[in-house]
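Trainee: Give me the fold of what follows.
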Amino acid sequence: MYDRLILNATLVNEGQVQQADVAIQGERIAKIGADLSALAAKEVSDAQGLHLLPGMIDDQVHFREPGLTHKGDIATESAAAVAGGITTYMEMPNVDPLTINAQALEDKYTRATGRSRANFAFYLGASNDNLEEIKNLDPQAACGIKVFMGASTGNMLVDRPEILEGIFAHAPILVVTHCEDTPMIHANEEAARARFGEDVPFTEHPSIRSAEACYKSSSYAVALAQKHGTQLHVLHITSAQELALFQPGPMQGKQITAEACVHHLWFSEEDYPRLGAQIKCNPAVKRLADRDAILAAVNEGRIDVIATDHAPHTWEEKQGTYFKAPAGLPLVQHALPSLLDHYHAGRFSLETIVQKVCHNPAERYQVKDRGYLREGYFADLVLVDLNATSEVTPESLLYKCGWSPFTGHTFQSRIEATFVNGQPAYQQGQVAEAVYGQRLTFNR
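Mentor: Alright, predicted model coming up:
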């Protein structure tokens, strides 16, 4: 007898859309077939009219723990994630204390165990001082090495060329980069202060965090990777200019890959007058032409992965003036619905969405047995109704920060259920009290 049977679903997987049934035993997919209705199961769900996708793997989130938990924490933000169809996340190192050594990494795994509703892994952050930690990293201990090659906070801006050379030459696992050129940004900030004083309008953000500053840094990262043969993944591409650095086509075999984030695929400079600090993020939401170029790059394969860069701040913090309002916005609860709106608009196919948010992140990070609807793989699944709407209201938000730039928008699809390791982590509009998330393992 199987634990769970999902019947009559429309599966989106590995470039195909087809109706099939799925049997789950324990944590894994036991059987996928055209007609499994005769099988015995403890629980049977009729998914007629619903689409079944692998759970989204979000390779870039900031859940703010430890040290910044007034903004969010592993428990609250992972609850929002599963409500949005995200079953796995990879969390960033710029917390307090910084995740720049093996001890800090293991502390975060300890914090997540038994509290994270989605599966989890953490990055080791690079600094100017921890090259030996990077060289000695256990490949199973982190999903990747995060290098801030641009403006950041604390000790995480790596700006010494000899250290960058050492990281790219010796990294034992995937290097991922945030690329902005700090001196250019500082010069742009001073020019904005000279013009506006401290009351710089948020409409200036894409000029301050300019496309040129992004390109200078991302082209440097690509050159370093080419020089050293490094496996490189460049995060949150925001400008048309940068896209020329990356090759179109399928991700398989690429040494250098690129990611776009859902907010850079949605918002543009036209939204700053309405949303202001709510869409202030680094790198910046830029011109409409940049957004449209990134949308096109998803389809041609220059963008290999789509993620969130979920980065909550309190509403009070976001009310500051331009230089005081922090950069970042909460996104995990609405990332997949926003991509499905692009499907409804004819911009992306369902197969492309699944490729970019499920298959490719699993392959790029060498995640073991996740990211696909395959027999023997973990049953990380999301059921979506493409014909039911979902309105973003303040009452519907699960983020600890309590706000969203999407508030007031009605998405054209609805997340019906999310399964993590074979168990219902979210269904009928409710997050399960039980916690099913597990530490990721890697094929390394």
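Trainee: can we go C-alpha only for contacts and neighbour counts from here?
Mentor: Noted.
Trainee: Now the element after the helix or strand harbouring residue 22, going C-ward?
Mentor: Applying DSSP states H and E as the criterion places residue 22 in strand 16-25. Under the assignment DSSP H and E, the closest C-terminal helix or strand after strand 16-25 is strand 28-33.
Trainee: what angle do that following strand and strand 16-25 make?
Mentor: 130 degrees (axes from the mean of the first three to the mean of the last three C-alpha atoms, to 10 degrees).
Trainee: picking that back up, counting by contacts, list what the strand holding residue 22 packs against.
Mentor: strand 2-13, strand 28-33 (3 or more C-alpha pairs under 8 Å, 6 or more residues apart in numbering; DSSP states H and E).
Trainee: next SSE after the helix or strand harbouring residue 169?
Mentor: Using DSSP H and E, residue 169 sits within helix 161-170. Remark: after helix 161-170, the chain's next helix or strand is strand 175-179, criterion DSSP H and E.
Trainee: what does that following strand rub up against?
Mentor: When contacts are defined by C-alpha atoms under 8 Å, 6 or more residues apart in numbering, strand 175-179 is touched by residues 144-150, 168, 214-215, 217-218, 221, 230-236.
Trainee: Let's see which of those residues end up in strands.
Mentor: Under the assignment DSSP state E, the contacts of strand 175-179 contribute 145, 146, 147, 148, 149, 232, 233, 234 to strands.
Trainee: My guess is the fourth one contacts residue 124. True?
Mentor: This means residue 148. No: if you go by C-alpha atoms under 8 Å, residue 148 and residue 124 don't touch, sitting 11.6 Å apart.
Trainee: out of the two, which sits in the busier spot?
Mentor: Under the criterion of other C-alpha atoms under 10 Å, the comparison of residue 148 against residue 124 puts residue 124 first, with 27 against 23.
Trainee: What are the boundaries of the helices in the chain?
Mentor: Secondary structure of the chain (DSSP state H): helices located at 74-83, 102-112, 131-135, 161-170, 182-196, 205-208, 211-228, 240-243, 272-275, 288-300, 315-318, 335-344, 350-354, 360-364.
Trainee: Of the ones you listed, which is nearest residue 29?
Mentor: Nearest of these to residue 29, taken as C-alpha to C-alpha: helix 360-364 at 16.7 Å.
Trainee: One more, please, to line up against the first structure:
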Amino acid sequence: MKTILIRNANIVNEGKINRGDVFIKEGMIFAIGSGLPDYEADSVIDADGKYLFPGLIDDQVHFREPGLTHKADIYTESKAAVAGGITSYMEMPNTQPQTVTLELLEEKYQIAADKSLANYSFFMGATNDNLAELLKVDPKTVCGIKVFQGSSTGNMLVDNPETLEGIFRECRLLIATHSENDNMIKENLERYQQEFGDDIPVAYHPKIRSAEACYDASKRVVDLARKHGTKLHVLHISTGKEVGLFDESLPLESKRITAEACIHHLWFSDEDYASKGNLIKWNPAVKTKSDRQQILEGVINGNIDVIATDHAPHTKDEKAQSYLKAPSGGPLVQHSLVALLEMYHEGKLSLEMIAQKTSHNVAILFEIEKRGFVRPGFYADLVLVDLDSPWTVSTDNIHYKCGWSPFEGQAFRSRVTHTIVSGHLAYENGTFHEERKGMRLNFERK
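Mentor: Modelled structure (predicted):
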């Protein structure tokens, strides 16, 4: 592999910002310091005035392959991720076929080995009847088990209470949950169908997939995890009330129960349905400004441990349908870091906290081997950003296969200039270098 020397970067790492150089050799961070010798580097990047972050690790994406590749695929979405500074991702099992056996899981890993520009791992999906298969998963090579408590795209609902109990009792691998009470959602939907027929306004989405449905399901799995000592990670917290379910006092290394916030729940509110419509229809739903503020406070205070995207693209035509027919989800990986940096410019988040919540904490929580920090001996997963390089999201610069973004028309003040994946310069000022692919993530677990 080519050696790379990054000169004069503002390195954002482990709660500090220090100016220095980083030398990369054989895919790893070889040295960090001020005024490093040239080491006869194959390429030198002048990072004067720019900020170097550990590459983002997105613990929740839906790249739609296999079976749903008209929406997205591992190549296109990993490319968009790299353009956005995401160097590693963990992908969800609600594809076609659903990833609910070890054989199907390994088939996805092979696709990624051939096509993914970013590093990768894949969740094994839980169903009402595959507990025996879940127990075979190797915790050193697979990120976790995914449990859907609420039905969503590619319905994989685990709605048998005995099955859910068994999964939490028997599985020692991390369990990540989509937590919404499906029965409450069905009751709410029936009520609004009686009022509106099939022409329900999208603004009622957060009333149908209500705060109560989210809290009830999240509390249920938190209680189960406490009962059985399960390692639980609750995905995409969307309500202020849920934030209180998670302990802010413990260091992350000591937590058995953790939580994730997503970009869309930190950026949008229910007031945005009027202009964005189905483009911001997600499950769980974007809710009130108060919920958004409480989620942000949970991130800052430590109730919520990581920030991710829940990147879940659909085609424009699918999203243009009526509320009941339009699927939930939207593309976000290309714009997650610049959105967080916009929040930095607005005084909402520090640069150090962005690095902590998008990289350090994900690596700690999932026990990822040698990633998530700018440290000698760690893989060189790095992203360089210019905090003062304004640009506007448009169809011309969107890399998602679906060709649209809920951020279309949004002006951002910061720009990703370079992304290095496992020591390979994968993205440089709008140009992709695709001769090397990403690596499978490994986990330092017993």
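Trainee: TM value for the aligned chains?
Mentor: The TM-score (TM-score structural alignment, normalised by the length of structure 1) is 0.98; 444 aligned residues with a C-alpha RMSD of 1.2 Å.
Trainee: Can you give me the neighbour number for residue 320 of structure 2?
Mentor: The number of residues packed near residue 320 of structure 2 is 14, by other C-alpha under 10 Å.
Trainee: Isn't it up against residue 280?
Mentor: No: Residue 320 of structure 2 lies out of contact with residue 280 (C-alpha under 8 Å); the separation is 11.8 Å.
Trainee: circling back: with mean neighbour count and distance to residue 441 of structure 1 as added columns, please give the helices of structure 1 in JSON lines.
Mentor: Supplementary listing: the helices of structure 1 in JSON lines, determined by neighbours: other C-alpha atoms under 10 Å; distance: least, C-alpha to C-alpha, whole Å:
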{"stretch": "helix 74-83", "mean neighbour count": "27", "distance to residue 441 of structure 1": "18"}
{"stretch": "helix 102-112", "mean neighbour count": "16", "distance to residue 441 of structure 1": "12"}
{"stretch": "helix 131-135", "mean neighbour count": "17", "distance to residue 441 of structure 1": "19"}
{"stretch": "helix 161-170", "mean neighbour count": "17", "distance to residue 441 of structure 1": "22"}
{"stretch": "helix 182-196", "mean neighbour count": "15", "distance to residue 441 of structure 1": "35"}
{"stretch": "helix 205-208", "mean neighbour count": "22", "distance to residue 441 of structure 1": "38"}
{"stretch": "helix 211-228", "mean neighbour count": "19", "distance to residue 441 of structure 1": "25"}
{"stretch": "helix 240-243", "mean neighbour count": "18", "distance to residue 441 of structure 1": "31"}
{"stretch": "helix 272-275", "mean neighbour count": "14", "distance to residue 441 of structure 1": "39"}
{"stretch": "helix 288-300", "mean neighbour count": "19", "distance to residue 441 of structure 1": "28"}
{"stretch": "helix 315-318", "mean neighbour count": "15", "distance to residue 441 of structure 1": "36"}
{"stretch": "helix 335-344", "mean neighbour count": "22", "distance to residue 441 of structure 1": "24"}
{"stretch": "helix 350-354", "mean neighbour count": "22", "distance to residue 441 of structure 1": "21"}
{"stretch": "helix 360-364", "mean neighbour count": "21", "distance to residue 441 of structure 1": "11"}
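Trainee: Can you say which of these is nearest to residue 422 of structure 1?
Mentor: Closest among the helices of structure 1, once you apply C-alpha to C-alpha, is helix 74-83, at 13.1 Å.
Trainee: Between helix 335-344 and the closest one, find me the angle.
Mentor: Using the same axes, to 10 degrees, helix 74-83 of structure 1 lies at 20 degrees relative to helix 335-344.
Trainee: who touches helix 74-83 of structure 1?
Mentor: For helix 74-83 of structure 1, contacts defined as C-alpha under 8 Å, 6+ apart pick out 63-65, 87, 111-112, 115-118, 332-333, 397-400, 415, 417-418, 425-426, 429-431.
Trainee: rewinding a little: turn the helices of structure 1 into a markdown table, including distance to residue 16 of structure 1.
Mentor: A markdown table is the format used below for these (distance: least, C-alpha to C-alpha, whole Å):
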| stretch | distance to residue 16 of structure 1 |
| --- | --- |
| helix 74-83 | 24 |
| helix 102-112 | 34 |
| helix 131-135 | 40 |
| helix 161-170 | 37 |
| helix 182-196 | 44 |
| helix 205-208 | 38 |
| helix 211-228 | 33 |
| helix 240-243 | 27 |
| helix 272-275 | 38 |
| helix 288-300 | 16 |
| helix 315-318 | 42 |
| helix 335-344 | 15 |
| helix 350-354 | 7 |
| helix 360-364 | 15 |
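Trainee: Which of those helices sits closest to residue 34 of structure 1?
Mentor: helix 350-354 (19.4 Å).
Trainee: That closest one vs structure 2, average distance?
Mentor: Superposing on structure 2 and averaging over aligned pairs (mean C-alpha distance after the TM-score superposition for structure 1), helix 350-354 of structure 1 comes out at 0.6 Å.
Trainee: hang on, the earlier thing: with structure 2 overlaid, report how far the helix holding residue 169 of structure 1 is off on average.
Mentor: Comparison of helix 161-170 of structure 1 with structure 2 after fitting gives an average deviation of 0.9 Å (mean C-alpha distance after the TM-score superposition for structure 1).
Trainee: Would you mind finding the most buried of the helices and strands packed on strand 16-25 of structure 1?
Mentor: Highest mean neighbour count of those: strand 2-13, a mean of 21 (counted as mean count of other C-alpha atoms under 10 Å).
Trainee: and the angle for that one with strand 16-25?
Mentor: 160 degrees.
Trainee: Packing partners of strand 2-13 of structure 1?
Mentor: Using 3+ C-alpha pairs under 8 Å, 6+ apart: strand 2-13 of structure 1 touches strand 16-25, strand 41-46, strand 51-54, helix 350-354.
Trainee: now do 6 Å
Mentor: strand 16-25, strand 41-46, strand 51-54 (3 or more C-alpha pairs under 6 Å, 6 or more residues apart in numbering; DSSP states H and E).
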